[in-house]
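> predicted model and sequence below, questions to follow.
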Amino acid sequence: MSPVNPVGRRQALAVGASLLALTAVGACSSGHSAAELKVTGAYIPQPALADMAAGYFTVTNTGGTDATLTSVTSGFAASITMHSTTDGRMRTADSFAVPAGGKLVLSLGGNHLMLMDLKRKPLAGEKVSLKLHFRDADPITVPVPVKPAGYQPGK
């Protein structure tokens, strides 16, 4: 029987431990453990007023981790607030959850954005850029089309 080389054994153990760690990192990053967000159906109806507009969209999370929409910014508006609507009552919201495997829907009569102090009144056919900021996910910049007043998706 040949003697065990302690240095060689330590190197082999170190290499084995490194490979195990890399495999674990790869498994976490290649699976659906992170939030995977996609924004669809975004639009802003052409507003009646020159300084205020509403915004709507859907965020779908196909990942395995919840995300939270914490704010929305745009060079087009001085401020953008998020509003929840429950039982016909509108309230300012600090954030909106985007559950793993679920959706966040902002829609007419429901949760929505309010864009305040607009640089100018947006017209139907234009696009406004919104940047969505999330906890637990990277920001997403969305080109949002301005639709005619009274626009209703799917109709």
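Noted; the coordinates are in hand. Computed from a predicted structure; not experimentally measured. Residues are numbered from 1 along each chain as shown.

> okay, CA-based contacts and neighbour counts for the rest of this
OK.

> and residue 72, how far is that from residue 81?
7 Å (CA to CA, to the nearest Å).

> quick one: which of those two has more around it?
Comparing residue 72 with residue 81 by other CA atoms under 10 Å, the one with more neighbours is residue 72, at 21 against 17.

> before we move on, what SS does that one have?
Here residue 72 is strand, with the state taken from DSSP: H, G, I helix; E, B strand; the rest coil.

> here comes the other one, which I'd like you to weigh against the first:
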Amino acid sequence: MRRLTAAALAVAGALTLAGCGGSGGSGGGADLSVDSAYMPQPVSDMAAGFLTITNDGDTGDRLTSVTSDLGEVTVHETVDGAMQEVEALDIPAHGSLVLESGGNHLMFEQLKQRPKQGQKVAVELRFDRSDPVTVEIPVKPATYTPKTGH
């Protein structure tokens, strides 16, 4: 019985690891992590979200969409001071995608409620190649500016 359990765990572990690498060639896939996430407390029915997605893998990926129970979420880029919705943003191999105030960011619209400072907003980040990642974004004061990272 122990051998059967150990074998089942080994197979389950191998399948889990196989799914973590994303699609890629012999060099490996994307290896994504998310940090520095925050949302300034919204003052209207719109809000912005900021975070950094780091790719330690050998294959680039793309952030293609974001969903949240809070409302509609779109991905925006800022070029020459003008923001516009985009279909995707690149996450280079061995690099990062930084979503920051004044730059690329997440835009929350038609909020079902306005989260307050200290609460967290769950979002699911979807990618071109990698499995979705769920992130809890902490709500900061409306005037919050990060000291490091962004």
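Structure's in. What do you need? Note that the coordinates shown come from a computational prediction; the quantities given were computed from them, not determined experimentally.

> show me the contacts for the counterpart of residue 114 of structure 1 in structure 2.
In structure 2, residue 114 of structure 1 lines up with residue 107, judged by TM-score structural alignment. Residue 107 of structure 2 makes contacts with 46-49, 73-76, as judged by CA atoms under 8 Å, 6 or more residues apart in numbering.

> redo these as a markdown table? Include secondary structure.
Output for the contacts of residue 107 of structure 2, formatted as a markdown table (three-state DSSP):
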| residue | secondary structure |
| --- | --- |
| 46 | coil |
| 47 | strand |
| 48 | strand |
| 49 | strand |
| 73 | strand |
| 74 | strand |
| 75 | strand |
| 76 | strand |
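
> list just the nearest of the residues you listed to residue 100 of structure 2.
Of all those, residue 100 of structure 2 sits closest to residue 49, with 8.0 Å by CA to CA.

> alignment lookup: that closest one to structure 1.
Aligned partner of residue 49 of structure 2 by TM-score structural alignment: residue 55.

> repeat that for residue 29 of structure 2.
Structural correspondence for residue 29 of structure 2 with respect to structure 1 (TM-score structural alignment): residue 34.

> distance of residue 129 of structure 2 relative to residue 105 of structure 2?
20 Å.

> neighbour count: those two, which is higher?
The neighbour comparison of residue 129 of structure 2 against residue 105 (other CA under 10 Å) goes to residue 105, with 22 against 18.

> is that one in contact with residue 50, as I believe?
Yes. Residue 105 of structure 2 is within contact range of residue 50, at 5.6 Å (criterion: CA atoms under 8 Å).

> returning to that earlier point: can you classify the match of residue 114 of structure 1 by secondary structure?
Looking at residue 107 of structure 2 with three-state DSSP, the answer is strand.

> likewise for residue 14 of structure 1?
With three-state DSSP as the criterion, residue 14 of structure 1 reads helix.

> can you count the residues close to it?
Residue 14 of structure 1 has 12 nearby residues by other CA under 10 Å.

> quick one: what's aligned to residue 93 of structure 2 in structure 1?
In structure 1, the residue equivalent to residue 93 of structure 2 is residue 100, according to TM-score structural alignment.
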